[in-house]
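In: predicted structure and sequence below. I'll ask about it afterward.
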Amino acid sequence: MVGIVLVSHSFELARGLADLAAQVAGPDVRIEGAGGGPEGSLGTSGDAVQAAIDRAESGDGVVVLADLGSSILTVRHLLEDAANGQVRLADAPLVEGAVAAAVISSTSQPLEVVLQAAEEARGARKL
């Protein structure tokens, strides 16, 4: 199944969202949070993101979702260095995209379909 990595400036946000998405998707989808800087500060660590990608990879690829500015830049920089096409950054809202990607991954869909589900979550209306 396609793995999912959630990158945030906040450790708590990344971990909490990973827990939520995992509860929706079930135990077979690898969902990893990568958030916060050194010593619990706000920020994004390229090493933490790369480690999360490595843990999430099961052979079917990884979809990465990120929250804001520098977290997106961090992921883009990592993907430039290791551009194999199996790790894709979604242009998607973090929460809605994570849940959509997790649900679709749990149905054993390929990388492109999971990525598309995350990105289509942008149009989800709440009212």
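Out: Cool, the structure landed.

In: only C-alpha atoms from now on, for both contacts and neighbour counts.
Out: OK.

In: give me the longest helix you can find in the chain.
Out: Counting residues, the longest helix found in the chain (DSSP state H) is helix 11-25.

In: can you give me the buried ones in that one?
Out: Within helix 11-25, the residues scored as buried using 16 or more other CA atoms under 10 Å are 11, 13-15, 17-18, 21-22, 25.

In: cool, and stretch 103-122?
Out: Neighbour counts using 16+ other CA under 10 Å place 103-106, 109, 111, 114-121 of stretch 103-122 among the buried residues.

In: another structure for you, compare them:
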Amino acid sequence: MPRPARPAGHGRVGVVLVSHSHEVADAVRALALAVAESDDPAPVVATGGSIADGLGTSAVLVATAARRVDQGHGVVVLCDLEGAVETVLALLTDADEHGLPFPVRFADAPFVEGSVAAVATATAGGDLAAVLDAAEETGRRTKR
């Protein structure tokens, strides 16, 4: 059963999913939203590939995605591979230059599990620290 919708006008933490492949990022987004089971999910954008439509990551695309999901409560970014992590960390180092005035945090978490946890927590109304912690907690758990 879907969780109840939040009252109108209540912003949430946004989530950006960064993969070297836009198709992978989209699939993880779809999974995370399905698990969140909400008619009113937190804002989530998948970005991946390069501007030239190849595999890779782009700081410009990540910054654009972060601005799209920002509702004034911060943004958590999750990445698939080391190259994406490097792109995001470089972007965050120069956040002002990229037009990221709101709090943006990198989640050091497994991409799929962390994304599901972040989206579920953000959808439930968790604050920036709670969403970040939910994502990162997935990296501290074993699968047994």
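Out: Alright, I've got the coordinates. All values derive from a computational prediction rather than experimental measurement.

In: TM-score, when you put one on top of the other?
Out: TM-score for the superposed chains, counting by TM-score structural alignment, normalised by the length of the first structure: 0.92, backed by 127 aligned residues with a CA RMSD of 1.5 Å.

In: circling back: what does the longest helix of the first structure contact?
Out: For helix 11-25 of the first structure, the surrounding residues in contact (CA atoms under 8 Å, 6 or more residues apart in numbering) are 6-8, 29-37, 40, 42, 95, 98-99, 102-103, 105-106.

In: okay if I get the buried residues of stretch 103-122 of the first structure as JSON lines plus secondary structure and distance to residue 57 of the first structure?
Out: Shown next, in JSON lines, are those (DSSP: H, G, I helix; E, B strand; the rest coil; distance: CA to CA, whole Å):
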{"residue": "103", "secondary structure": "helix", "distance to residue 57 of the first structure": "17"}
{"residue": "104", "secondary structure": "helix", "distance to residue 57 of the first structure": "16"}
{"residue": "105", "secondary structure": "helix", "distance to residue 57 of the first structure": "12"}
{"residue": "106", "secondary structure": "coil", "distance to residue 57 of the first structure": "14"}
{"residue": "109", "secondary structure": "coil", "distance to residue 57 of the first structure": "15"}
{"residue": "111", "secondary structure": "helix", "distance to residue 57 of the first structure": "11"}
{"residue": "114", "secondary structure": "helix", "distance to residue 57 of the first structure": "14"}
{"residue": "115", "secondary structure": "helix", "distance to residue 57 of the first structure": "15"}
{"residue": "116", "secondary structure": "helix", "distance to residue 57 of the first structure": "18"}
{"residue": "117", "secondary structure": "helix", "distance to residue 57 of the first structure": "18"}
{"residue": "118", "secondary structure": "helix", "distance to residue 57 of the first structure": "17"}
{"residue": "119", "secondary structure": "helix", "distance to residue 57 of the first structure": "20"}
{"residue": "120", "secondary structure": "helix", "distance to residue 57 of the first structure": "23"}
{"residue": "121", "secondary structure": "helix", "distance to residue 57 of the first structure": "23"}
